[in-house]
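Peer 1: pasting a predicted model and its sequence here:
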Amino acid sequence: MSVDTAAIETVNQSFYTAIEDADLDRMTEIWAEDSGDDQVSCVHPGWSLLTGRSEVLRSWALIMANTTYIQFVLTDVQTNVLGDVAVLTCVENILTAGDEGDSSFAAGKVVASNVYLRTPGGWRLWMHHGSPVLQSDEDDEEEGELDR
């Protein structure tokens, strides 16, 4: 693993830890600054495209304020470094809790693409795009058969 790949994967893990810990200060450090007409962007599963650092960070503040518990287990992580740009793709296996006082949990999968830029301060997140993976009962049965 290259030094760049290790650094990107470390920042990527910090990104997910910031979400789990509802740490908006850390999230703010991870995102790149807008540069003129070039603005960061984010697509949360089921949301429209968000552009601009302030709009993206506002969305994370909203998510963090309204999420009682969330945990990410990342699988199928692939990192490609192309000079000063890196693309990391992964599957987010997510476990979330219901509202306060509700003891239920929900699980889901999201395929994510995270684009990082090399900056003087290190690798920073430029674009996050999450797309939900929809599974049918047949998919679950097929997975169960493969496990046997």
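Peer 2: That came in fine, so what should we check first? Numbers count the residues shown, from 1 in each chain.
Peer 1: C-alpha only now, for contacts and for neighbours.
Peer 2: OK.
Peer 1: gap between the nearest residue to Arg26 once chain neighbours are set aside and Asp37?
Peer 2: What sits nearest to Arg26 in space, not counting adjacent residues and going by C-alpha to C-alpha, 6 or more residues apart in numbering, is Ala18, at 6.0 Å. Taking C-alpha to C-alpha, to the nearest Å as the measure, Ala18 and Asp37 are separated by 27 Å.
Peer 1: and the comparison structure, right after this:
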Amino acid sequence: MSVDIAAVETVNQAFYTAIENADLDRMTEIWAEEADGRQVGCVHPGWPIVTGRPEVLRSWALIMANTPYIQFVLTDVRVMVFGDVAVLTCEENILTAGDEGESSFAAGKVVASNTFVRTPEGWRLWLHHGSPVLQGDDEEEEETS
């Protein structure tokens, strides 16, 4: 495994750990600064695109403030590095507190693309796009085929 791939995987894991711990300070460190016309962006499942570093960080602050518990188990992680840009794709297997509070839990799956840019401070998140995976009868049919 290349040093760049390992570094991208490390910052990607830090991104999900920051969400789990509602650590906005760490989240702020992970996102790239905007420079040279490079604007960060984020697509949360079911949301319109959020652009601009202040708006993206505000969106994470809202999510963290309104999520009593969340845990991510990442699977099918793949990293491609192209010079100073890296793309990581993965499946986010998510466990959250359900509508009943901490006594119930809900599970879901999101596929994500996280694009990182190399900066003097190391790899930083540039774009995050999460799309929900619809689960239902089709998934059961695939498993029995």
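Peer 2: Noted; the coordinates are in hand. Keep in mind that this is a model prediction, so the values were computed, not measured.
Peer 1: report the TM-score for the pair.
Peer 2: In this superposition the chains share a TM-score of 0.95, using TM-score structural alignment, normalised by the length of the second structure; 145 aligned residues with a C-alpha RMSD of 1.4 Å.
Peer 1: higher neighbour count, Ala18 and Asp37 of the first structure?
Peer 2: The residue with more neighbours, out of Ala18 of the first structure and Asp37, is Ala18; 19 against 7, by other C-alpha atoms under 10 Å.
Peer 1: list the buried ones in the helix or strand encompassing that one?
Peer 2: Taking DSSP states H and E as the definition, Ala18 of the first structure sits inside helix 3-20. By 16 or more other C-alpha atoms under 10 Å, the buried positions in helix 3-20 of the first structure come out as 4-5, 8-9, 11-12, 15-20.
Peer 1: now it on the second structure. Mean distance?
Peer 2: After superposition onto the second structure, helix 3-20 of the first structure lies on average 0.3 Å away from the residues it aligns with, using mean C-alpha distance after the TM-score superposition for the first structure.
Peer 1: which strands or helices does that helix pack on?
Peer 2: Judged by 3 or more C-alpha pairs under 8 Å, 6 or more residues apart in numbering; DSSP states H and E, helix 3-20 of the first structure is in contact with helix 24-30, strand 70-82, strand 122-132.
Peer 1: so what's the gap between the host helix or strand of Leu88 of the second structure and the chain middle?
Peer 2: Counting by DSSP H and E, the element that carries Leu88 of the second structure is strand 85-98. Put simply, strand 85-98 of the second structure sits 5 Å off its chain's centre (C-alpha atoms, centre = their mean, to the nearest Å).
Peer 1: can you tell me which of the buried residues of helix 3-20 of the first structure is nearest Cys42 of the first structure?
Peer 2: Nearest to Cys42 of the first structure among the buried residues of helix 3-20 of the first structure, counting by C-alpha to C-alpha, is Phe15 at 13.1 Å.
Peer 1: corresponding residue for that closest one in the second structure?
Peer 2: Residue pairing (TM-score structural alignment): Phe15 of the first structure is matched to Phe15 of the second structure.
Peer 1: show me what contacts the nearest residue to Thr51 of the second structure once chain neighbours are set aside?
Peer 2: Leaving aside its sequence neighbours, Thr51 of the second structure sits nearest to Gly41 (C-alpha to C-alpha, 6+ apart; 4.4 Å). Taking C-alpha atoms under 8 Å, 6 or more residues apart in numbering, we find Gly41 of the second structure in contact with 49-53, 56, 126-128.
Peer 1: make CSV out of these and add neighbour count and distance to Val117 of the second structure.
Peer 2: Formatted as CSV, these follow (neighbours: other C-alpha atoms under 10 Å; distance: C-alpha to C-alpha, whole Å):
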residue, neighbour count, distance to Val117 of the second structure
Ile49, 13, 19
Val50, 19, 18
Thr51, 15, 16
Gly52, 15, 15
Arg53, 19, 14
Val56, 21, 16
Trp126, 24, 6
Leu127, 21, 9
His128, 22, 12
